[in-house]
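Engineer: pasting a predicted model and its sequence here:
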Amino acid sequence: MAGLRSDSPTPSSLTVHGKSRVIEVVFSDGAHFRIPFELMRVYSPSAEVQGHGPGQEVLQTGKRDVGLLALEPVGNYAVQPRFSDGHDTGIFSWDYLYFLGSQEARLWSDYERRLGEAGLGRDSPMPEKAGHGCSH
């Protein structure tokens, strides 16, 4: 995981809104984002979601109603959410949260395109996990 560049914006406030299922982040450069839990969950930087290289991504479905049980700090550069579906291995650096917030429209569009290509919808259940050779 790459560390922060010295010129990277850092959060000046971070608020979890459980009812509306968003994390509100205000960055030091004035940027203000409301990042949906669902977006964070389907774009989690974990190996479980991203795979171990290009083309290895695991398309996430059925995450519209995912909740956030905890948000743990990781050093002074990231947070690690624990989602209500049990997923807790993604470490979201400040840079990655900024990326999710600033690219939200493009990311949703890309997600919906990938769902369409797979013949799935946002609320389709996740397929049962087969052994995928991940050794963590």
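Structural biologist: Right, received. Where do you want to start?

Engineer: only C-alpha atoms from now on, for both contacts and neighbour counts.
Structural biologist: OK.

Engineer: okay, and the residue nearest the centre of the chain sits in which element?
Structural biologist: Residue closest to the mean C-alpha point of the chain, counted by Cα atoms, centre = their mean, is Met40 at 2.3 Å. In the assignment (DSSP states H and E), Met40 maps to helix 37-42.

Engineer: name the helices or strands packed onto that helix?
Structural biologist: For helix 37-42, there is no helix or strand it packs on, judged by 3 or more Cα pairs under 8 Å, 6 or more residues apart in numbering; DSSP states H and E.

Engineer: what comes up buried for that helix?
Structural biologist: Phe37, Glu38, Leu39, Met40, Arg41, Val42 (16 or more other Cα atoms under 10 Å).

Engineer: including distance to His52, could these go into TSV?
Structural biologist: Listed next are those as TSV, based on distance: Cα to Cα, whole Å:
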residue	distance to His52
Phe37	23
Glu38	22
Leu39	20
Met40	19
Arg41	17
Val42	16
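
Engineer: another one to put next to it:
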Amino acid sequence: MAGLQAGSPTPQALTVHAQSRVLEISFSDGAVFRIPFELMRINSPSAEVQGHGPGQAVLQTGKRLVDLVALEPVGNYAVQPRFSDGHDTGIFSWDYLYFLGAQQDQLWQDYARRLQEAHTDRDAPMAPKAGTGCASH
């Protein structure tokens, strides 16, 4: 789901609801989704969240009150949000936003399961990153 697939629904309207912390997006197929900023942030497609390969995803916590401070277009296929916690490296394709909207219930269930497995909760502060920094070549 990296980019817009041929024949995929395209966005018709995009509204940031700052007070309720949701991104409302309507698509050409009639689907309308209200995606919480927290759900977007914890599922950011960035390497910082997803990792660089299978099993490297970083569980995001403490994001319940995250705000969307900017939303920049990326070509004709995506937007790049900047969140109030400083995260700004995820590029959300229209396909990915559609996926987030359509799969919200399952994504929240998966998140609850991962929190339980990690013996933490969604409001816990983020754990410090292990091994931060890059090796020089």
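Structural biologist: Looks like it arrived, so ask away. This one's a predicted model, so the numbers in the text were calculated from it and none came from an experiment.

Engineer: report the TM-score for the pair.
Structural biologist: Taking TM-score structural alignment, normalised by the length of the first structure as the basis, the two superposed chains have a TM-score of 0.95; 135 aligned residues with a Cα RMSD of 1.4 Å.

Engineer: rewinding a little: just the closest of the buried residues of helix 37-42 of the first structure to Phe27 of the first structure, please.
Structural biologist: Taking Cα to Cα as the measure, Phe27 of the first structure lies nearest Met40 of those, at 17.2 Å.

Engineer: could you find the closest non-adjacent residue to the closest one?
Structural biologist: Closest residue in space to Met40 of the first structure, ignoring its immediate chain neighbours: Leu100 at 7.5 Å, by Cα to Cα, 6 or more residues apart in numbering.

Engineer: give me the mean distance between the strand or helix carrying the one you found and the second structure.
Structural biologist: Assigned by DSSP H and E, Leu100 of the first structure falls within helix 94-102. For helix 94-102 of the first structure, the mean deviation from the second structure after alignment is 0.1 Å (mean Cα distance after the TM-score superposition for the first structure).

Engineer: just checking, what packs against that helix?
Structural biologist: Other elements packing on helix 94-102 of the first structure under the criterion 3+ Cα pairs under 8 Å, 6+ apart are strand 32-36.

Engineer: could you point out the longest helix in the second structure?
Structural biologist: Ranked by residue count and defined by DSSP state H, the top helix of the second structure is helix 104-117.

Engineer: what stretch of the first structure does that one fall on?
Structural biologist: Counting by TM-score structural alignment, helix 104-117 of the second structure falls onto residues 104-117 of the first structure.

Engineer: quick one: the matching stretch to chain centroid distance?
Structural biologist: With Cα atoms, centre = their mean, to the nearest Å as the basis, stretch 104-117 of the first structure stands 14 Å off its chain's centre.

Engineer: what sits up against that stretch?
Structural biologist: Applying Cα atoms under 8 Å, 6 or more residues apart in numbering, the external contacts of stretch 104-117 of the first structure come out as Ile35, Leu39, Leu59, Leu100, Gly121, Arg122.

Engineer: how many residues are close by the last one?
Structural biologist: This means Arg122 of the first structure. Counted by other Cα atoms under 10 Å, the residues lying close to Arg122 of the first structure total 17.

Engineer: also the first one?
Structural biologist: With neighbours defined by other Cα under 10 Å, the count for Ile35 of the first structure comes to 20.
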